[in-house]
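Enquirer: below are the sequence and a predicted model for it; my questions follow.
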Amino acid sequence: MATNSETLVTVFGGSGFLGRNVVRALCRRDYRVRVAVRRPELAGYLQPSGRVGQVHTIQANLRYPASVEAAMRDSHIAINLVGILAESGAQTFDAVQAKGAETVAKAVAAAGASLVHVSAIGADAESPSRYAKAKAAGEAAVTAAVPSATIVRPSVMFGPEDQFTNRFAALARMSPVMPLIGADTKMQPVYVGDVATAIADAVEGKAKAGATYELGGPEVLTMREIMQAILAIADRKPMLVPLSFGLARLKAAFLQFAPGMLKLTPDQVTLLERDNIVSDAAKAAGLTLEGLGITADSLEAIAPQYLWRFRPQGQFQRKSA
């Protein structure tokens, strides 16, 4: 049996938020890591994740099967992290999360390698959300091509550099009023480091082959409670104004063309209409973080380590009443 240092893991989408955490987790376990991304020249920051020569970046685009097949050459294990929250040009949900996942799975099968595929809680072929439908189609394609693949479904992830807690804290710094969409929708925020650990565990064979794991944090919180926690950590006090889903969709019709953190799409509003939590079936089957022996970190424990920068007077500001 090959040792970790002799095992080559190809990580598709390894330069993203989850990807950089996965690369670090693999490097700590002494794996050789090949990071396949569309723009490898922009992923140099991954090199210090491991020792000299441990991390290598190459070009691959899931819309071009030949590039995916080349990325799998001599690889023993693949991890597919590629996903988008909003469509842009040729980067559609179907092209990236359905057909793209199928392309990776077929290349993995042809290479005789193992596969860990990252999807999302809420993936559902019957969902009104095109994002969730594409995630479900990707899962089906992966299972058809590589029946032994481990599928990982995280809830909404938080951590340094996320586009979730940082986004709301930044908006709170800019505006005295913040709209609240899906105030009563339940979520189970999960620390990105815990998800990366679970994926590394799956690479090591600690997860059940052919199983689908649902990864959530230790607390189930409403969107209102999450926002209140973020604002408390950032010591910001904007007025939270709940929006109905109808008004939110109307707002998203315009904001889908907005830049950066202001962007909001109708499909994202649709996603907020459904709870995003670990299912009872996954808990009963042990297909969770706890089932992998991982003690999940809470939002309250982790977020203050990086959201302090949004406080009016910075890290050492005394807590206001």
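Expert: Cool, the structure landed. For clarity, every value in this text was computed on a predicted model and none was experimentally measured.
Enquirer: hey, let's count contacts and neighbours off CA atoms from now on
Expert: Fine.
Enquirer: Ala25 touches Thr197, doesn't it?
Expert: Yes - between Ala25 and Thr197 there is a contact under CA atoms under 8 Å: 6.3 Å.
Enquirer: so those two - more neighbours on which side?
Expert: Legend: neighbour count by other CA atoms under 10 Å for Ala25 and Thr197, higher for Ala25 (22 against 19).
Enquirer: after the one helix or strand that one maps to comes which helix or strand?
Expert: Assessed by DSSP states H and E, Ala25 sits inside helix 17-28. Using DSSP H and E, the helix or strand that directly follows helix 17-28 along the chain is strand 32-37.
Enquirer: adding another structure so you can compare the two:
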Amino acid sequence: MTKPRLVTVFGGSGFIGRHLVKRLVARGDRVRVAVRDTEKAAFLKPMGDLGQISFVPASVLDDASVARAVAGADAVVNLVGILAESGKATFQRIHVEGAERVAKAAAAAGVGRLVQMSALGADETSDAVYARTKAQGEAAVRAAFPGATVFRPSVVFGPEDGFFNLFAAIARFSPVLPFFTQTAPALKRDAAGRPQIDLVGDGGPKFQPVYVGDVAEAILRSLEPEAPTGVTYELGGDEVLSMRDVMKLVAHETRRSRLIVPLPMWVADVEATFLQMLPKPLLTRDQVKLLRRDNVVSGALPGLRDLGVTPTTVEAIVPTYLVRFRTMHKQIILRDPHRTDR
């Protein structure tokens, strides 16, 4: 066992953060969880021994709180990110300015390792502000802390995810599970030249889901002394699923007979115009722009296996938590799967 480190984790109470904290304390490290609301993060305490996990109120939008959070740390991990803008929490402020603030503070404090969580598809030329600011955040972090390690995961799945759980919740009430596509429905001709309607097309955008435990393990290994620095990793599982495949999987695992139908992207744009007005938007127009491109690894950058992590399959994990959405589990699915206070 190497010497215990002090690791500051921004966003440590989030989906990926809680899995990372669990692994860090199991290794013997001390963990400082930097979050806006320390009381809501208290559920992490039982994961470690007495005093092993501490909490510090911090916002990546505030210089002083970030400086306090990284002071004396051996390593810093920034997992803070948003999927939709709300008030002062804009993509520019969180993904770019916030990431840069953490990197600058880490450099000034003499931190040895810095990990920045980005996203697969980060691209400064993207039409989507989300992807554009993720790329700009990477650049800002690299400028302030050249040795930073950057992770770009595809859709992350696990018991607390907002992906498979969302579609499973929709399947409880809706007789239809739609998938958005740019190639269907369309009029085509079969081998004999007869016209027919294609209701599948390419199945919609493709994803390469990666298990949250694998992402946490990859981060843990990137913090080891022998791990290379200044590397960008693309994280994806071994399976590539179209949006139609995802809906079929959800219908199967929830044991609900649902009609899986294609919807043109313009319909997604219309729906997003209204859904993005919700306090917690189910879909935004910026997200629709993301759906116009596949979310799979390029193969040009290292991935999980380069860190010694064998990808966990969707089939090994997803059924274990979607079971609660089956009709015989009504007493379970009425509970909020995201609550952590029990």
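Expert: Cool, the structure landed. The structure displayed is predicted, hence computed values, not measured ones.
Enquirer: TM-score of the superposition?
Expert: Once superposed, chain against chain, the TM-score is 0.93 (TM-score structural alignment, normalised by the length of structure 1); 308 aligned residues with a CA RMSD of 1.4 Å.
Enquirer: against structure 2, where does the helix holding Ala25 of structure 1 fall?
Expert: The alignment of helix 17-28 of structure 1 onto structure 2 (TM-score structural alignment) covers residues 15-26.
Enquirer: how about that stretch: buried residues?
Expert: Using 16 or more other CA atoms under 10 Å as the test for burial, stretch 15-26 of structure 2 gives 15-25.
Enquirer: contacting residues for the closest residue to Glu126 of structure 1 other than its chain neighbours?
Expert: Leaving aside its chain neighbours, Glu126 of structure 1 sits nearest to Lys133 (6.7 Å; criterion: CA to CA, 6 or more residues apart in numbering). Neighbouring residues of Lys133 of structure 1 by CA atoms under 8 Å, 6 or more residues apart in numbering: 123-127.
Enquirer: switch the cut-off to 10 Å
Expert: Lys133 of structure 1 makes contact with 93-94, 97-98, 122-127, 139 under the criterion CA atoms under 10 Å, 6 or more residues apart in numbering.
Enquirer: narrow those residues to those in helices?
Expert: Within the contacts of Lys133 of structure 1, residues falling in helices by DSSP state H are 93, 139.
Enquirer: now which of the contacts of Lys133 of structure 1 would you call buried?
Expert: 93-94, 97-98, 122-125, 127, 139.
Enquirer: show me the two of those residues that sit farthest apart.
Expert: Asp94 and Gly122 (16.0 Å; CA to CA).
Enquirer: could I get the contacts of Lys133 of structure 1 as CSV with distance to Ala183 of structure 1?
Expert: Formatted as CSV, the contacts of Lys133 of structure 1 follow (distance: CA to CA, whole Å):
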residue, distance to Ala183 of structure 1
Phe93, 26
Asp94, 29
Gln97, 28
Ala98, 30
Gly122, 18
Ala123, 21
Asp124, 22
Ala125, 25
Glu126, 24
Ser127, 20
Glu139, 29
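Enquirer: among the contacts of Lys133 of structure 1, name the ones in strands.
Expert: Assignment to strands by DSSP state E places none of the contacts of Lys133 of structure 1 there.
Enquirer: which of the contacts of Lys133 of structure 1 lies closest to Gly53 of structure 1?
Expert: Among those, Gln97 lies closest to Gly53 of structure 1 (CA to CA), at 30.3 Å.
Enquirer: which ones are touching that closest one?
Expert: Shown in contact with Gln97 of structure 1 (CA under 10 Å, 6+ apart): 62, 80-84, 91, 118-119, 131-139.
Enquirer: so which of those residues belong to helices?
Expert: 131-139.
Enquirer: filter these to the buried ones?
Expert: Buried by 16+ other CA under 10 Å: 131-139, out of these.
Enquirer: of those, just say which sits nearest to Lys186 of structure 1.
Expert: Using CA to CA, these come closest to Lys186 of structure 1 at Ala132, 16.6 Å.
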